[in-house]
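1. need coordinates for the following:
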Amino acid sequence: MYWAIKKRRLIREKFFQQNGGMLLQQKIASYKGVQDIAKIFTIKELKTATNNFHESHILGQGGFGTVYRGILTSGKVVAIKRSKIMDKGQVIQFINEVDILSQINHRHVVKLLGCCLETEVPLLVYEFVSNGALYQHIHRENKAAPLSWENHLRIAAETADALAYLHSSHSVPIFHRDVKSSNILLDDKYNAKVSDFGASRLVPLDQTLKTTIIQGTHGYLDPGCLPTGQLTAKSDVYSFGVVLAELLTGKEPIFMDGSGEWILLATYFVSSQKDGNLFGILDDGIVDDDRNRQQLLVVAEIARNCLEERREDRPTMKEVAKDLDSLKMMYEQSSSQHIQEETDFSLSGPSTSTMDPTLEIR
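-> Sure thing, here's the model as predicted:
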């Protein structure tokens, strides 16, 4: 029993070192209050939470690995991300995600609860976000419910607010580097939560990030970074512009047209808008000529500005967030006024001008 316990402990220690445990501890220990945010989970806790990582607990799978739904002994529901076998570069990416999320506390950024380093593949534990990814709702995957224009507008504003916080309000700016609709999660009230910070980087003020490995997703990737390898806050702005175009049209970031040719949504969206064909490409489910035609035009203009080829011509995320938030507030106010008018009408009944003139007034 002694040697068996010792062997298991040595294996756990080996994995801890292999998964960058010491480097991770050094990084997060320097951030005040991080112990209140990140917790080190044991593998036993996470196996219990997921019924030994049973397939019935799988929330999603991809090239990155697998995400499981788990229930901790406290009753809290969590999402557990298990990556595939990692090389040294991926271990650094894992550490980077924990490091960055340990410093962020924002209502529209998915919250990191902790990690587990006792296994060959390290695990991340997040708050559970119940309504899946925005991508699923836009493209009707897994029977996801379609979203109203009000939800479209609010999700766009909340996502922009989170990215603006990363760029402007954090002590050291953070570039997300992989903004896309599948990395925007929705909670039970359809509030947006930006997720997946594995590719993100902390960047000192007034500096750009130069990288030899371009990370991001084709269709969302800033074309300006391809020749130079330089990423800036405006690279996230471009990717967000693609998300806005996706929300407005319901189309994939790269889609096939009627002739079988693959088309970049960003190029298609900008050219259609310039040709005056915007309403010909919008998703029918969000167009309400009586109430939101003008708002659709404004959001489309914001998207087009984000998709400018020259980075210096693009707005900042802070400017985008401000514009979208103002638009959201105007829509909410007009909706409240509309509801109030309908309520007043139903309570007071029809006015005398609409009554049958032959009726006797007593």
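2. from now on I want contacts and neighbour counts done on CA atoms only, so please keep to that.
-> Will do.
3. packing partners for the helix or strand hosting residue 330?
-> For residue 330, the host element (DSSP states H and E) is helix 317-348. Counting contacts by 3 or more C-alpha pairs under 8 Å, 6 or more residues apart in numbering; DSSP states H and E, helix 317-348 is packed against helix 149-164, helix 233-249, helix 293-306.
4. name the SS class of residue 309, please.
-> coil (DSSP: H, G, I helix; E, B strand; the rest coil).
5. isn't it up against residue 225?
-> No. Judged on C-alpha atoms under 8 Å, residue 309 makes no contact with residue 225 at a distance of 10.9 Å.
6. the more surrounded of the two?
-> Just comparing residue 309 and residue 225: by other C-alpha atoms under 10 Å the higher neighbour count belongs to residue 225, 17 against 14.
7. what separation is there between that one and residue 45?
-> Applying C-alpha to C-alpha, to the nearest Å, the value for residue 225 to residue 45 is 42 Å.
8. the helices and strands packed on helix 317-348 into a markdown table, with extra columns for mean neighbour count?
-> Formatted as a markdown table, the helices and strands packed on helix 317-348 follow (neighbours: other C-alpha atoms under 10 Å):
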| stretch | mean neighbour count |
| --- | --- |
| helix 149-164 | 22 |
| helix 233-249 | 26 |
| helix 293-306 | 19 |
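9. including distance to residue 286, could those helices go into TSV?
-> Rendered in TSV, the data for the helices and strands packed on helix 317-348 read as follows (distance: least, C-alpha to C-alpha, whole Å):
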stretch	distance to residue 286
helix 149-164	5
helix 233-249	8
helix 293-306	9
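10. how about the ones you listed, which one is nearest residue 91?
-> Nearest to residue 91, of all these, is helix 233-249, at 23.8 Å by C-alpha to C-alpha.
11. which helices and strands does the helix or strand following that closest one pack with?
-> The C-terminal neighbour of helix 233-249 among helices and strands, as given by DSSP H and E, is strand 254-256. Applying 3+ C-alpha pairs under 8 Å, 6+ apart, one finds that strand 254-256 makes contact with strand 262-264.
12. and the strand it packs on, what does it pack onto?
-> Using 3+ C-alpha pairs under 8 Å, 6+ apart, strand 262-264 sits against strand 254-256.
13. all strands of this structure, in order?
-> 39-40, 58-62, 65-71, 77-83, 112-116, 123-127, 174-175, 184-186, 192-194, 201-202, 209-210, 230-231, 254-256, 262-264 (DSSP state E).
14. tell me how far the last one lies from the chain's centre.
-> If I follow you right, that is strand 262-264. 23 Å (C-alpha atoms, centre = their mean, to the nearest Å).
15. report the buried residues of it.
-> residue 264 (16 or more other C-alpha atoms under 10 Å).
16. repeat that for stretch 100-117.
-> 100-104, 108-117.
17. if we ignore the residues flanking it in sequence, what's nearest residue 108?
-> residue 193 (4.4 Å; C-alpha to C-alpha, 6 or more residues apart in numbering).
18. here is the second sequence; please produce its structure so I can put it next to the first one:
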Amino acid sequence: MSSKAKSERPHNPMTQSHILPTMVPALVLLLFLSSGTTAAGDGSIPSPAVYRTVCGKNQTTNPEAFDVNFVNAMEKIFQNISNGGFAISSSGDNFTAYGLGQCFSYLSPINCQLCYSQSRVKLPLCLPATTGRIFLDGCFLEYSDRNVSSNSVEDGDTFACSNFTVGGSAQETFRNLTTDLVGNLTAAAYLMKDYYAVGSVPVSPGLTVYGMAQCWRSLNASGCRECLEQGKQSIISKCLPADDAKAMNAGCFLRYSTKPFYLTASAGGGGGRGSSSTGHRVTIAVSTVLAAIVVIGLVFLWRMRRSSSICGQDAENEGVNREIIKSITKSQLSFKYEDLSKATCDFSQNNKLGQGGFGAVYKGILPDGREIAVKRLFFNTRQWVDQFFNEVTLINQVQHKNLVKLLGCSVEGPESLLVYEYLRNSSLDNYLFDSFKKTELSWERRLDIIVGTAEGLAYLHNASVVRIIHRDIKASNILLDNRFKPKISDFGLARYFAEDQSHLSTGLAGTFGYMAPEYIVHGQLTEKADIYGYGVLVLEIITGRKNQNSISTSVEGHSLMQQIWQQYNSDSLMALLDPDLEGRCSEEEALKVFKVGLLCVQASPTLRPPMWKVVEMLNSRSKQLPNPTQPPFLSLHKGAISGSSESSDLLSSSLSSRLGGQASVNEISVSIFQGR
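-> This is a model prediction of the structure:
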């Protein structure tokens, strides 16, 4: 039996840096409709597995400068990797950071972006090391303080062997054919334009071995050959007869497996070319035609909607909306209204899980036994279009373990419904602010919630397919699964940023007490607003106190932030630790979390650390953290707003007009929403 190798050209992921805001509904619906064919069985695209992370031994002498350059280098890669699955970058004249990202050529465009997103969240854990690289199931990402793009092999090169072996009478045949396959792929890949080759060979009935070789496109042919040869020697001599092996070098990746990993990824992504079968080609062709039809139809619908909006023809708007509803109804993520009504016992109050700004959430049980959460939205037509598209499409584009999963929706009944995964432990506020339930929130669980929420936000801000600001981070929007792992929910107020935007100017929307002062004053929205809300949440979690009613429960009429700042200045922060945590965590750990929370709520948004840095600080063993500056004090006591920060000086004069008369300044717990 002879093995076979074939070249694969990478796909060009769609460019999205210049999507007009008014085109979002059409484009976003396309992603929504197509996700049913690219997702896993539960409607989500699984996160790629991390194979190996290698962090350098040397540390930078200027972490702050290097961190800034690291972020810029990673941002450049994000902007360019979608143009072809590969990107290199550099940033800074002093303490320069270099970056390199490569998606394996069998990945679809969307899966390439998702894989990069996952690697972008994980790689900063190597900082402040001067070098770091991470191999995932489908992509590679690296940073360094020197240009390493032409390096093919290095001391940090590694390999991994499966713990399972092919035994019995087929073992010797498996050894020989696998050796031949890997050798043929190694010999073929460096001669290909994109340095990529895949192939397979049958070993026995029911047993086939699959192989793949890929070099980074920054290498020359001789560098690619050197890298693959070394990788081949590693896995052939040290792994066989393991049923799966990976060589992970500075300039290439080589793998063999008894599982069709590149075929599975191609089929799951809806666009990879790992399979050469006729059936697979037909599937791709049909999918392409259907996608083209959807694109043409939705662009037409968008143009109609835009034209009628300009002319003020509401009747035509409603007609377009009906057409969009029909498209959603025909998608694979559509649920029947009657089924969801029955699953929730006609939206019984006994099944009600909570109430949000845009609708109530109910528990439901489908006929197959699956537990779901159904969000019931109440809007007129115009309000519905913006809100519904916003929540459905944003949450359907992002996939992360700390973001709630959207399972589908219903648009054919009297109201619009969103269907989410059901999380047994409901929301964080049901535990944190309940004197009986809060005992279940051990220190370990609270720390997991703090870190997990930070990782979810870091993904939204820096690593998701689109850059997203949640805009309403608070305890009631952090859901907990049966292991108390956090998932960020409620994307009704979320906004996405185009790559060339520094901020958005929006109407005031969110929950008072968690909104950043610069957002209240100027209405300018950046990711720093989420960071502020996260900081408030962290301080609530560690103190067990609710920020919104902290003034009324304080003898001095001080907000939670003001109380914490006073204790920080007097080196007595532990006095504010939740009594339920006393003796259950070290003072060092608690003070670190206090300090991270204070760093996130600083009055100046430029001083608040980005969320990826927050994740790094929380996971790092280092005791050294920057010293926070004073947060704004929103002491709504007897109708006055006080504070000495640069932001709070402006609040009193602008708050009443920004609220539009929807709440008095004494009503600190109200949620404020304005039409968009």
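19. after superposition, what is the TM-score?
-> The TM-score (TM-score structural alignment, normalised by the length of structure 1) is 0.78; 306 aligned residues with a C-alpha RMSD of 2.5 Å.
20. about what we covered before: what's the most buried one of the strands of structure 1?
-> strand 192-194 (a mean of 26; mean count of other C-alpha atoms under 10 Å).
21. so that strand matches what in structure 2?
-> Under TM-score structural alignment, strand 192-194 of structure 1 corresponds to residues 486-488 of structure 2.
22. that stretch vs structure 1, average distance?
-> Taken against structure 1, stretch 486-488 of structure 2 registers an average deviation of 0.5 Å after superposition, with mean C-alpha distance after the TM-score superposition for structure 1.
23. returning to that earlier point: how far away from the center of its chain is the helix holding residue 330 of structure 1?
-> How far helix 317-348 of structure 1 lies from its chain's middle: 24 Å, per C-alpha atoms, centre = their mean.
24. is it true that residue 423 of structure 2 touches residue 481?
-> Yes. Applying C-alpha under 8 Å as the test, residue 423 of structure 2 and residue 481 come out as touching, 4.7 Å apart.
25. show me which of these two is the more surrounded one.
-> residue 423 (21 against 16).
26. any idea how far residue 312 of structure 1 is from the residue opposite the more buried one in structure 1 once aligned?
-> In structure 1, the residue matched to residue 423 of structure 2 (TM-score structural alignment) is residue 129. According to C-alpha to C-alpha, residue 129 of structure 1 stands 35 Å off from residue 312 of structure 1.
27. excluding covalently adjacent residues, which one is nearest to residue 174 of structure 1?
-> residue 202 (4.5 Å).
28. correct me if wrong: the one you found contacts residue 172.
-> Yes. Counting by C-alpha under 8 Å, residue 202 of structure 1 touches residue 172, with 6.3 Å between them.
29. list the buried residues of stretch 649-660 of structure 2.
-> By neighbour count on 16+ other C-alpha under 10 Å, the buried set for stretch 649-660 of structure 2 is 649, 650, 651, 652, 655, 658, 659.
30. ok, and the closest non-adjacent residue to the third one?
-> Going back to what we said before, that points to residue 651 of structure 2. The nearest residue in space to residue 651 of structure 2 (C-alpha to C-alpha, 6+ apart) is residue 521, at 6.0 Å.
31. now which residue in structure 1 aligns to that neighbour?
-> Alignment note: residue 521 of structure 2 maps to residue 227 in structure 1; criterion TM-score structural alignment.
32. to which residue of structure 1 is residue 509 of structure 2 aligned?
-> By TM-score structural alignment, residue 509 of structure 2 lines up with residue 215.
33. next one: that match from residue 147 of structure 1, what distance?
-> In terms of C-alpha to C-alpha, residue 215 of structure 1 sits 30 Å off from residue 147 of structure 1.
34. next: residue 132 of structure 1.
-> For residue 132 of structure 1, the distance to residue 147 of structure 1 - C-alpha to C-alpha - is 13 Å.
35. with residue 211 of structure 1 instead?
-> Taken as C-alpha to C-alpha, the span from residue 211 of structure 1 to residue 147 of structure 1 is 37 Å.
36. tell me which of those two has more neighbours.
-> residue 147 (18 against 12).
37. now do the contacts for the more buried one.
-> Counting by C-alpha atoms under 8 Å, 6 or more residues apart in numbering, residue 147 of structure 1 touches 137, 138.
38. just give me the match in structure 2 for it.
-> Under TM-score structural alignment, residue 147 of structure 1 pairs with residue 441 in structure 2.
39. any idea how far its match lies from residue 542 of structure 2?
-> From residue 441 of structure 2 over to residue 542 of structure 2 the distance is 10 Å, taken as C-alpha to C-alpha.
40. residue 227 of structure 2 now?
-> Between residue 227 of structure 2 and residue 542 of structure 2 the distance is 49 Å, computed by C-alpha to C-alpha.
41. the closest residue to residue 153 of structure 1 other than its chain neighbours: how many residues sit nearby?
-> In space, not counting the residues next to it along the chain, residue 153 of structure 1 is nearest to residue 328; the distance is 6.2 Å by C-alpha to C-alpha, 6+ apart. The number of residues packed near residue 328 of structure 1 is 22, by other C-alpha under 10 Å.
42. contacting residues around residue 328 of structure 1?
-> Each residue near residue 328 of structure 1 by C-alpha under 8 Å, 6+ apart is listed here: 150, 153, 154, 157.
43. and the helices in the stretch 1-150 of structure 1, which stretches?
-> Ranges of helices in the stretch 1-150 of structure 1, per DSSP state H, counting those that start in this stretch, are 2-18, 21-29, 43-49, 88-101, 134-138, 149-164.
44. could those helices be laid out in a markdown table, adding distance to residue 287 of structure 1?
-> A markdown table is the format used below for the helices of the stretch 1-150 of structure 1 (distance: least, C-alpha to C-alpha, whole Å):
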| stretch | distance to residue 287 of structure 1 |
| --- | --- |
| helix 2-18 | 53 |
| helix 21-29 | 47 |
| helix 43-49 | 43 |
| helix 88-101 | 37 |
| helix 134-138 | 14 |
| helix 149-164 | 8 |
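45. from what I can see residue 512 of structure 2 touches residue 655, true?
-> No. Using C-alpha under 8 Å, residue 512 of structure 2 is not in contact with residue 655, being 10.9 Å away.
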